[in-house]
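S.K.: Could you look at this predicted model? Sequence included:
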Amino acid sequence: MPDLLLELRSEEIPARMQRRAAEDLRRLVTDALVERGFLYEGAKAFATPRRLALHVAGLPPRGEAVREERRGPRVGAPEAAVQGFLKGAGLTSLDQARTITDPKKGEFYLAVIERPGRETLDVLAELLPEIIKNFPWPKAMRWGAASAKPGSLRWVRPLQSIVATFGPETETPEVVPFAVDGIAAGTVTYGHRFLAPEAIEVRRFDDYVQALERARVILDADRRKNVILHDARDLAFARGLDLVEDDGLLEEVAGLVEWPVVLMGGFDPAFLDIPAEAIRATIRANQKCFVLRKSGSEDLAPAFILVSNLVARDGGLAITAGNERVVRARLSDAKFFWDTDRATPLESRLPKLDAIVFHEKLGTQGERVQRIAALARRMPHAIGADADLVDRASALAKADLVTEMVGEFPELQGLMGARYAALQGEHPSVCAAIGDHYKPVGPTDRVPRDPVAIAVALADKIDTLAGFWSIDEKPTGSKDPYALRRAALGVIRIILENEISVPLSYSVLPDAFEQHDGGRRAVIIDLSDGVEAAFKDLPPDMDLFADPRVDDLLRFFADRLKVYLRDKGARHDLVDAVFALPGQDDLLLIVRRVEALQQFLDTEDGKNLLAGYKRAANILRIEEKKDGRAYDAEPDAGLAAAGEPAERALAEALAAAGTEASAAVAREDFAGAMRALSALRAPVDAFFQDVTVNAPDPRLRENRLLLLNALRAATREVAEFSKIEG
């Protein structure tokens, strides 16, 4: 079967765009082929700094012929309908159509459309230019004199050549005949810009890969990553050092070179007085180099690994020296920042936070610190943190934002604050809170463990969420510019992994919104004892309506919790079933309910009880709709006791199970509540087997429906079973 080879060679493609671009190229070409009926055996895309390449294997040389029968209007239909049918079917007159007879609807026109299979080469020549012209680069540019013309090509960097060949392995492939913006597809490419600048003629994929290797280009990005990683490890080992591995940096560096050459440079050991995080950030961010550790130690070594794109005649001495000069200058700056920052206590920096705008509608960082401190101050009881330490940590948490070091390396925020706090003698818990309050910043990042750090981290994230909810800047679809989903997931992980039981809607979320509302607190008014009793003790400026933002934000937490639990293997419908119960705002207890419910439903008792519940719920729904009333009262125990044995047994079992399940839930023993419900399985099965619900006696029928409602009510002690699938 013939293969397609496509290469789009350009000026340097930014490393961060390469992998996505290769995948987009594969997807666009293969989707277009499949849409036209051309199936293939396999496809793989590649990217280097100067090229995107695609290999599609196993394409047919010609598409299959298509025969389609298209039914038209009824014989005798209006002329407009007939003309529309002829145009859509590609016919010039009804003489080219047939008539068919439908036994029920009469005679209809039928067009038989036959299209011969097209040559794959012609199809490729048609679709490839359109894909190239409309390629979805995040950022693109025009260049040269042609850029002034409407519709000129936009590409990430100037496109220089196109290779496009198609044909079987046993024959010489043909060039796909097309051109884009004056660049005609051909068989000529170029290797490494400096090591092998001569033109290379290629025909098929295997030849292409080998020719590039000879021209000092490794096409596969993953292979370049392996070369860099293994050579760096070997070079470090040979010097008695360990490589500090960095997957993100490795991905980036592999996108900067076509022929990686690993070298080692060094710097003055005196710079090791700078915090390791700052050294690593300096060398990583500015020079794209890897730092090294002393073998078997966490201490950094005065050396680094750099990756060159050249095989130098001097073995890389000049390249290494150049990098060392830049690293020395950068570390000198970092040392100056470090020394300067240490001379100024964190507390004296706090006034400067009033000049830093957090968000135009949410005030400054200084105002935000005050909100975080007020919110964190209300959490120590639930978390077990020292209130004075929480106050201190909250006040200093953002102080390092105005330090020289964080100004130069924003990714060190928190880390540098913790270092400066330790140097000025702050309590270890305060230092931990300053360093960890941004965590977790991703699904694999660790969560804070110190109680003071937990309080400040929760306050920081919940203030962010409440703030953007207050100004109606919530995530929509795939857009989340303020990383609010990440903040909510951070709250969830901190609460669950530290096993903190805290009611969000009762205290935490209203407290957070109160900070954004100038201290005004919305409340729910209980009118059960009359209007006068409800209002007599309220302050005159109290808001008298429940805050809808709390419920909306709680639903957002529910959605994030579903994602979190689904990743852990839990069922989303069980999360819905628990959240459907009133007052479910304690994430830890919700998860414990879900876990107990899932274990219960995995047993035979659980599966059968769920089936019995659904049968009961269906009967109730039908009968309540027919009777125009709800069967939500308590059943008559005496009437049930005088009924059928299975009826009496169910009534007794429901009374016992309901009481036991309610007590178990009250003491947060959800497994015990499930065990109580499991006792209902046999009575429910017997009831449906032996008892006719719609009895002729109206009183007996009503009571039996009330028994089914009692079953519905008993299961609601642990979850809303109507939300459970299956």
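M.R.: Nice, thanks for sending it over.

S.K.: From here on, just use CA atoms for contacts and neighbour counts.
M.R.: Noted.

S.K.: pretty sure Gly658 is touching Arg716, no?
M.R.: No: counting by C-alpha atoms under 8 Å, Gly658 does not reach Arg716; the two are 9.4 Å apart.

S.K.: Which helix runs longest in the protein?
M.R.: Assignment by DSSP state H gives helix 317-342 as the longest helix of the chain.

S.K.: Which other helices and strands does that helix contact?
M.R.: strand 261-266, helix 276-287, helix 404-408, helix 415-423 (3 or more C-alpha pairs under 8 Å, 6 or more residues apart in numbering; DSSP states H and E).

S.K.: Which one of those lies nearest to Asp206?
M.R.: strand 261-266 (24.2 Å; C-alpha to C-alpha).

S.K.: And the closest one, what's buried?
M.R.: Along strand 261-266, these residues count as buried under the neighbour rule (16 or more other C-alpha atoms under 10 Å): Val261, Val262, Leu263, Met264, Gly265, Gly266.

S.K.: gap between the second one and Ser308?
M.R.: If I follow you right, that is Val262. 6 Å (C-alpha to C-alpha, to the nearest Å).

S.K.: can you give me the helices in the stretch 351-500 of the chain?
M.R.: Using DSSP state H, counting those that start in this stretch, the helices found in the stretch 351-500 of the chain span residues 365-377, 380-383, 387-396, 404-408, 415-423, 428-436, 451-470, 484-497.

S.K.: The nearest residue to Phe721 once chain neighbours are set aside: how many residues sit nearby?
M.R.: Spatial nearest neighbour of Phe721, excluding adjacent residues (C-alpha to C-alpha, 6 or more residues apart in numbering): Ala577 at 6.1 Å. The number of residues packed near Ala577 is 21, by other C-alpha atoms under 10 Å.

S.K.: Put this next to the first one:
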Amino acid sequence: MMNQNLLVELFVEELPPKALKRLGESFAGVLADSLKAQGLATADAVVSAFASPRRLAVHVTAVADKAADKPVSQKLMPVSVGLDATGKPTAALLKKLAALGADESAVAGLKRVGEGKAETLMLDSVQPGVALATGLQRALEEALAKLPIPKVMGYQLADGWTTVNFVRPAHGLVALHGADLVDIAVLGLKAGRNTVGHRFEAAKPVVSLTDADSYAAQLKTEGAVIASFAERRAEIVCQLAARAAEVGGSVKPIEDEALLDEVTALVERPNVLVGEFESEFLTVPQECLILTMKANQKYFPLLDAAGKLTNKFLIVSNIAPEDVSAVVGGNERVVRPRLADAKFFFDQDRKKSLESRLSGLAKVVYHNKLGTQGERVERVRAIAGAIAGRLGVDAAAVDTAARLAKTDLLTDMVGEFPELQGIMGGYYAKHDGLCETVADAIEDHYKPRFAGDELPRNPVGVVVALADKLETLVGMFGIGQLPTGDKDPFALRRHALGVIRMLIERDLDLPLSELLNEAASPFGALITDASGALADFVYDRLAGSLREQGYSAQEVDAVLSQRPQRLTDIARRLAAVRAFAALPEAAALAAANKRVGNILKKIEGELPVEVKPALLAEEAEKALFSALGEIAPKADTAFETGDYAASLQALAALRTPVDAFFDKVMVNAEDVALRTNRQALLNRLYGLMNRVADLSRLSA
């Protein structure tokens, strides 16, 4: 058995750039994992993924030309079935052996495992290790089958008859084990050692690879291709910084990881150049110019030290001519009409006020079951007005912002760039003479748009953003449009997290159930009541968020199982639970709480609530009643003032009387009056212990 490094490359037509990174990682990972599973590569083999616009490749260290043979022990059948009374093999045993490639001579070597009726016949044999060509063929087919292909296309092979389905037409296959070819084939291609370099920059049109280890170096020197996605990306980052430094003035390219990945997937050997456009375009909101340069041209706009857009941008070219003026000039000519369109849209949009566009929302369908955008705006206004009244926020400003927040959907700029909705509404509101508070609220009412995004800047914006998200959540749940699996077309998970963040981070005293009920009111009979399912949905999102923040599943479960209505209390409740869990009495009290809960669950009908002191017969139950009378006022006072830690810590004094109660007292006494009284005592104990959190959830 000989170990050498392995290289596999599939050469194809241009791969979808937004998917290239995932395609490269999947191709390398699945192929390497398959080789390891077959015993051709060790668990610690180093796997290097390569992905460029026209190739997927993987390099795996120390791959064997043949996997080691493996001893295997196969269970055949019970001894009583395989051997007759004289110890000779039965027909069933001989048939089983024949199916495994053995004959009667193997009977003498069979092992017996177990005893008595459970005794079983076992056949020990050696499973030959798989040859590299066979194993690699299997691994490559598995890697291609599991590629996360966005969209499959069909194409014909050179014979003119055979149709192949793949992400893009494939034109070459390389498989080298050291310097040796591995005989495999896929997609109508037979493996060789030749690959193709850069379309325009390669020193040779065809690169003949010496061995597996020379792949990256030969492609770079002979083919003018940086095959590694990570290396190419790092090179682009380095060049972006260098070109920005050459421009001077402390300018920096805009940070955009998705754009960086996409550009890395578009070039094989990056060459970053500086372009420029006319300063007059800077009168257009910079968000418009930045978006058109990024989305349409894949340029990196340059921002000054204050974060303002400059009239220079960076181009990531795929060629490196001696005279770059033609490349730069061509890109400047291409971007100019894009910027001119943005300026035209901006100038035209400002000729009509947001107010004048309001009636047009009645003609825009929001959802076939929920009506138009105009009807939706009225619902958002109603919800926002109710929230503003609760919080004491300027009702007139809230109503104006809620009424006009969606009007920018009818502008040319948002029609061209939907990503700018809200942002353009803010600009046009200021142009219309609306106050900054309202304009900012219009811009911010979509926030937070994504995880980690900032919240609305002012209270008016928070109210309108809450109303907007609640209207979506209540409406979609009310017509049964719930997220399923990975599908969430209305971004309900994001909306729920946005509501949670605003309630908590802005410390809003708004009970969740009341908020959901008020949000449902403007819908009338248009929806069915789904407040319970929606509340569960919100708490589920909150639970996930809290676990990501470092709280344990037990802590989160203990607090959220009580469905606290004021989400602003949750951080204090969690801190109190964590402090309580550190007490020496915590484990015993949590276990006792769980026991009490189980007892109360078995009671049919309403739980007894009145404890009659005259019926307390045992000293242990009298002691518990007395302890509750002493501790409950302290715990209640701390709870009412929001001192949840003190409320829970007061319970520590209950450990001794609770333990004594369960040791000495029979709860389910035969006497009905005694039994009911003791159940009422436990019910009082249970209510006191679980006001802050369900302590039974802390019990292991």
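M.R.: Good, I have the coordinates. Remember, it's a predicted structure, so these values are computed and weren't measured experimentally.

S.K.: Overlay the chains and give the TM-score.
M.R.: With the length set by TM-score structural alignment, normalised by the length of the second structure, the two chains reach a TM-score of 0.89; 682 aligned residues with a C-alpha RMSD of 3.1 Å.

S.K.: Could you give the residue range in the second structure aligned to stretch 493-504 of the first structure?
M.R.: Residues 501-512 of the second structure are matched to stretch 493-504 of the first structure when aligned by TM-score structural alignment.

S.K.: mean deviation of the longest helix of the first structure from the second structure?
M.R.: Superposed on the second structure, helix 317-342 of the first structure shows a mean distance to its aligned partners of 1.0 Å (mean C-alpha distance after the TM-score superposition for the first structure).

S.K.: Report the angle between that helix and strand 261-266.
M.R.: Relative orientation of helix 317-342 of the first structure versus strand 261-266 (axes from the mean of the first three to the mean of the last three C-alpha atoms, to 10 degrees): 50 degrees.

S.K.: which residues of the second structure does helix 317-342 of the first structure align to?
M.R.: Using TM-score structural alignment, helix 317-342 of the first structure lines up with residues 325-350 of the second structure.

S.K.: now that stretch, how far from the centre of its chain.
M.R.: 36 Å (C-alpha atoms, centre = their mean, to the nearest Å).

S.K.: Compute the distance between Lys392 of the first structure and Val508 of the first structure, please.
M.R.: One correction, residue 392 of the first structure is Arg, not Lys. Counting by C-alpha to C-alpha - Arg392 of the first structure and Val508 of the first structure are separated by 20 Å.

S.K.: for Lys614 of the first structure, same thing?
M.R.: For Lys614 of the first structure relative to Val508 of the first structure (C-alpha to C-alpha), the value is 36 Å.

S.K.: Settle it for me: which of those two has more neighbours?
M.R.: Val508 (21 against 17).

S.K.: residues in contact with that one?
M.R.: Val508 of the first structure makes contacts with Leu375, Met379, Val502, as judged by C-alpha atoms under 8 Å, 6 or more residues apart in numbering.

S.K.: I'd like to know how many residues surround the second one.
M.R.: Summarising burial for Met379 of the first structure: neighbours were counted as other C-alpha under 10 Å, giving 24.

S.K.: So what does it match up with in the second structure?
M.R.: Counting by TM-score structural alignment, the partner of Met379 of the first structure is Ile387.

S.K.: quick one: the closest residue to that match other than its chain neighbours from His445 of the second structure, how far?
M.R.: Leaving out its chain neighbours, the residue that sits closest to Ile387 of the second structure by C-alpha to C-alpha, 6+ apart is Val463, at 6.5 Å. According to C-alpha to C-alpha, Val463 of the second structure stands 8 Å off from His445 of the second structure.

S.K.: One more: Arg379 of the second structure?
M.R.: Distance, Arg379 of the second structure to His445 of the second structure, by C-alpha to C-alpha: 15 Å.

S.K.: Would you mind telling me which of the two has more residues around it?
M.R.: His445 (28 against 23).

S.K.: residue boundaries of the strands in the stretch 51-200 of the second structure?
M.R.: Applying DSSP state E, counting those that start in this stretch to the stretch 51-200 of the second structure gives strands spanning 55-64, 70-78, 111-113, 120-127, 153-156, 163-166, 170-177, 180-181, 185-186, 189-190, 194-196.

S.K.: could those go into a markdown table alongside distance to Glu419 of the second structure and mean neighbour count?
M.R.: Shown next, in a markdown table, are those (distance: least, C-alpha to C-alpha, whole Å; neighbours: other C-alpha atoms under 10 Å):
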| stretch | distance to Glu419 of the second structure | mean neighbour count |
| --- | --- | --- |
| strand 55-64 | 32 | 24 |
| strand 70-78 | 58 | 14 |
| strand 111-113 | 69 | 14 |
| strand 120-127 | 59 | 16 |
| strand 153-156 | 30 | 13 |
| strand 163-166 | 32 | 15 |
| strand 170-177 | 36 | 24 |
| strand 180-181 | 50 | 16 |
| strand 185-186 | 42 | 16 |
| strand 189-190 | 43 | 14 |
| strand 194-196 | 39 | 20 |
